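S.K.: sequence and predicted structure, then a few things I'm wondering about:
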Amino acid sequence: MASNQLIAFLVLVVTLLLQYNKNTFVEAQLSVNYYSSKNYYSSSCPNFPRIVRMTISSAVLSEPRMGASILRLFYLDCFVNGCDASILLDDTSTFTGEQNAASNHNSARGFNVIDKIKTRVERACPGIVSCADILAMAARDSVVMLGGPSWAVPLGRRDSRTASQAAANSSIPLPSSSLSELITSFHNAGFTTREMVALSGAHTIGQAQCRNYRERIYNDAKIDRAFAISRQRTCPIISGSGDGNLSPLDSLSPLVFDNSYFRNLVSQRGLLHSDQELFNGGSTDSIVREYSQNLLSFRSDFAAAMVKMSLLNPLTGGDGVVRTPSCGRIN
């Protein structure tokens, strides 16, 4: 091997080892028992899981749509520079955060529920539990409340000191995304194509605004005609008219976390263009068909992908803060 090639090879090996060690170190600082006992970075807060569970249960029972909103809030947070609660920071006269990014403006919701959890947690354990961990737990419990799978949530994240609207605008896939754009976006975040399809199954709950599916129901060729007509009744063809009107992402069982989203795609009844791209003669058709026929396979893959998402670039130790007393402002 030539000397230049050898040097390049050694540089690559060292880089990979450093990245591996960094990831291993970060994950070692996270633990499902992080608040159960005192450790170097925190004191205990044993009632934290119960507080989240009870607050989410009340919120979802009061408004079932809230479960999907909390899950989406977690996704919007993690896809922008990692799971650091940056999505929760409010805009001020001197600070522009992520809440008014193109994908989030008049769309992201559930902040009041996270605030309620934070208030109750602060009352029980002042200054101990991060907003990032609250959001991660709340997302899991929201899925469970709607009949979805559970998973162990690694804890010990810290909160960011800032946010990036520019990163939000560039990182979040659009409802008009093609399959190749979706694959690239998720691959850039570290997900396989199969994990991307599994995570897209979150659209088995929740709703979308007319502005995000108008183009599909009037202009897409691969759409069930009866389905398109039914959605046109609540979404006028004229842009600006009824833009905020809502339709369920899953027309079969919008309030139950199951695999009917994938059955809709097989029937060309995906609401968003980006949804239907997953089953449109491309490389993900076989995965969609598998999930449409095998609920257990989808549940298992979704839970595993959510754990992986929760580990996207978390801040740990002294790299972040625990925002207090609220999640919307830096200390």
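M.R.: Yes, it's here.
S.K.: every contact and neighbour count from this point should use C-alpha atoms.
M.R.: Noted.
S.K.: how about the strands of the stretch 101-250 of the chain, start to end?
M.R.: Secondary structure of the stretch 101-250 of the chain (DSSP state E, counting those that start in this stretch): strands located at 207-209, 246-248.
S.K.: what does the first one contact?
M.R.: Put plainly, it is strand 207-209. With contact meaning C-alpha atoms under 8 Å, 6 or more residues apart in numbering, strand 207-209 is reached by 65, 243-250, 254.
S.K.: which of those has the largest number of neighbours?
M.R.: Greatest neighbour count in the contacts of strand 207-209, by other C-alpha atoms under 10 Å, goes to residue 250: 29 neighbours.
S.K.: can you add distance to residue 218 and give the strands of the stretch 101-250 of the chain back as a markdown table?
M.R.: Output for these, formatted as a markdown table (distance: least, C-alpha to C-alpha, whole Å):
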| stretch | distance to residue 218 |
| --- | --- |
| strand 207-209 | 15 |
| strand 246-248 | 15 |
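S.K.: and the most centrally placed residue in the chain, how far from residue 26?
M.R.: Nearest to the geometric centre of the chain sits residue 75, at 1.5 Å (C-alpha atoms, centre = their mean). Using C-alpha to C-alpha, to the nearest Å, residue 75 is found at 20 Å from residue 26.
S.K.: ok, now residue 163?
M.R.: Remark: distance between residue 163 and residue 26 (C-alpha to C-alpha) = 21 Å.
S.K.: looking at the two, which one has more neighbours?
M.R.: residue 163 (24 against 18).
S.K.: what sits against that one?
M.R.: Residues in contact with residue 163 (C-alpha under 8 Å, 6+ apart) are 86-87, 89, 96-98.
S.K.: go through the lengthiest helix in the chain and flag the buried ones.
M.R.: Determined from DSSP state H, the single longest helix within the chain is helix 3-29. Neighbour-count burial for helix 3-29 flags 26-27, 29 (criterion: 16 or more other C-alpha atoms under 10 Å).
S.K.: quick check, nearest of those residues to residue 3?
M.R.: residue 26 (34.6 Å; C-alpha to C-alpha).
S.K.: excluding sequence neighbours, find me the nearest residue to that closest one.
M.R.: residue 316 (6.8 Å; C-alpha to C-alpha, 6 or more residues apart in numbering).
S.K.: how far away is that neighbour from residue 27?
M.R.: To residue 27, residue 316 is 9 Å away according to C-alpha to C-alpha.
S.K.: and here is the other one:
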Amino acid sequence: MSSKKLSQPCLVCWVVVFLFCTQSVHSQLEVGFYRSSCKMAEFIVKGAVRDGFNKDRGVAAGLVRMHFHDCFVGGCDASVLLDSTPSNKAEKDSTANNPSLRGFEVIDNAKARLETECKGTVSCADILAFAARDSIEITGGFGYDVPAGRRDGTVSLASEVSTNLPTPKFNVDQLTQNFANKGFSQEEMVTLSGGHTIGRSHCTSFRKRLYNFSGTTSQDPTLDATYATSLKQMCPQGSTDPSLVVPMNPGSPATTDAGYYLDILANRGLFTSDQTLLTNAATATQVNINARNSMLWKSKFAAAMLKMGKLDVLTGNAGEIRADCRVINS
């Protein structure tokens, strides 16, 4: 019996399916992406993070926050690293990012080392994802495998930041919606909020809670009185000094632990967006669970960070591999 030949339309279908599957495979992020092209890539980034952390322990929190601010605005494409130009104000210079973001020099150092080791190979977006993971790990959190293969974006607009990032003034409904817009559940929102367990905040981000809360009360009544007094000493009324900062979690500001949730339960959440987690039964339950079980929270946090690092990534032939993380390739 002679074999049947595929009809021309059917052959076209198989070709389309094959190309789609091939494109799909290549568009996926992959653990060990640089095992052949730049096998020392993750080790080099980890070294740059360690060097930066040894100089300034607060840089770890900065790198975690930078990764978050990058991914929530247009996806994890390292657009937050681009400098402004005479014709464009970039994300890093938006009021939500400047002067609060820090750690850019760590990314620069890692990129310079990688360009020497394997030129034009490792994207700035992957460097930032690796650096955030390493920062969590170096401060006592759980490490996790970071799938790589991200490519760098070429557009960075300050105007897109405020519509995508949550603010310190958000209530629980606004936070829930903001994170839902990015594909996160309410529980994942509470989990990722725990990133505030490390780092610092400028006084301007919460000053209203101390001196001008509402028309009937000057101080936020949900804020622990003793803690408020301490904050007022660090953030005097009327001061316009932009360098005034306070630790997010005074008990362990450089350790990734469940202290953030313990602070909330004690009415010591620094931002409105922190303390608001007790105003909703479901989020309050999550706060209590995380406060009681630090190991569980660390595990959930690692999983949520891993998920966040996959937001709207550029892969394959999209975007570029920048030679300098601060500027697009000419």
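M.R.: Yep, it's here. From a predicted model like this one, the values you see are computed outputs, not experimental measurements.
S.K.: quick one: the residue nearest to residue 26 of structure 1 and residue 31 touch, right?
M.R.: No - the pair residue 316 of structure 1 / residue 31 is not scored as a contact, 11.4 Å apart, by C-alpha atoms under 8 Å.
S.K.: show me which of those two is the more surrounded one.
M.R.: For residue 316 of structure 1 versus residue 31, neighbours defined as other C-alpha under 10 Å are more numerous around residue 316 (21 against 15).
S.K.: residues contacting that one?
M.R.: Applying C-alpha under 8 Å, 6+ apart to residue 316 of structure 1 gives the contacts 26, 29-30, 156-158.
S.K.: looking at the buried residues of helix 3-29 of structure 1, which is nearest residue 81 of structure 1?
M.R.: Nearest to residue 81 of structure 1 among the buried residues of helix 3-29 of structure 1, counting by C-alpha to C-alpha, is residue 26 at 14.9 Å.
S.K.: which of the buried residues of helix 3-29 of structure 1 lies closest to residue 268 of structure 1?
M.R.: Nearest to residue 268 of structure 1 out of these is residue 27 (C-alpha to C-alpha; 40.1 Å).
S.K.: quick check, that closest one in contact with residue 311.
M.R.: Yes - contact status for residue 27 of structure 1 versus residue 311: in contact at 7.3 Å, counting by C-alpha under 8 Å.
S.K.: closest one of the buried residues of helix 3-29 of structure 1 to residue 288 of structure 1?
M.R.: Looking at the buried residues of helix 3-29 of structure 1 and their distance to residue 288 of structure 1, the nearest is residue 27, at 30.8 Å (C-alpha to C-alpha).
S.K.: residue contacts, that closest one?
M.R.: Each residue near residue 27 of structure 1 by C-alpha under 8 Å, 6+ apart is listed here: residue 311.
S.K.: all helices of the stretch 1-150 of structure 2, in order?
M.R.: Assigned by DSSP state H, counting those that start in this stretch, the helices in the stretch 1-150 of structure 2 fall at 8-26, 41-55, 59-71, 104-117, 124-138.
S.K.: so which of the ones you listed is nearest residue 164 of structure 2?
M.R.: Of all the helices of the stretch 1-150 of structure 2, helix 59-71 sits nearest to residue 164 of structure 2, with 8.9 Å by C-alpha to C-alpha.
S.K.: and the closest one, how far from structure 1 on average?
M.R.: Following the fit onto structure 1, the mean deviation recorded for helix 59-71 of structure 2 is 0.5 Å by mean C-alpha distance after the TM-score superposition for structure 1.
S.K.: circling back to that earlier point, and the contacts of strand 207-209 of structure 1, which two are the farthest apart?
M.R.: Maximum pairwise distance among these (C-alpha to C-alpha): 20.2 Å, between 243 and 254.
S.K.: got a list of what residue 134 of structure 2 touches?
M.R.: Each residue near residue 134 of structure 2 by C-alpha under 8 Å, 6+ apart is listed here: 46, 49, 143.
S.K.: could you redo the last one with a cut-off of 7 Å?
M.R.: 46, 49 (C-alpha atoms under 7 Å, 6 or more residues apart in numbering).
S.K.: looking at structure 1, name the residue matched to it.
M.R.: In structure 1, the residue paired with residue 134 of structure 2 is residue 141, using TM-score structural alignment.
S.K.: before we move on, the earlier item: Throw the contacts of strand 207-209 of structure 1 into TSV and include distance to residue 284 of structure 1, thanks.
M.R.: Shown next, in TSV, are the contacts of strand 207-209 of structure 1 (distance: C-alpha to C-alpha, whole Å):
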residue	distance to residue 284 of structure 1
65	28
243	30
244	30
245	30
246	27
247	25
248	23
249	19
250	19
254	23
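S.K.: just give me the match in structure 1 for residue 107 of structure 2.
M.R.: That one, residue 107 of structure 2, aligns with residue 114 by TM-score structural alignment.
S.K.: now do residue 120 of structure 2
M.R.: By TM-score structural alignment, residue 120 of structure 2 lines up with residue 127.
S.K.: that match touches residue 324, doesn't it?
M.R.: Yes - contact criterion C-alpha atoms under 7 Å: residue 127 of structure 1 and residue 324 qualify, at 6.0 Å.
S.K.: the match of residue 107 of structure 2 and residue 125 of structure 1: what is the separation?
M.R.: 16 Å.
S.K.: so between those two, which is more surrounded?
M.R.: With neighbours defined as other C-alpha under 10 Å, residue 114 of structure 1 and residue 125 compare such that residue 114 has more, 24 against 17.
S.K.: now do the same contact list for the more buried one.
M.R.: Counting by C-alpha under 7 Å, 6+ apart, residue 114 of structure 1 touches residue 135.
S.K.: do the same with residue 125 of structure 2
M.R.: For residue 125 of structure 2, the contact set (C-alpha under 7 Å, 6+ apart) comprises 76-78, 150-152.
S.K.: thinking again about what came up before, out of the helices of the stretch 1-150 of structure 2, nearest to residue 178 of structure 2?
M.R.: Evaluated over these, closeness to residue 178 of structure 2 peaks at helix 59-71, with 13.0 Å, by C-alpha to C-alpha.
S.K.: cool, thanks, signing off.
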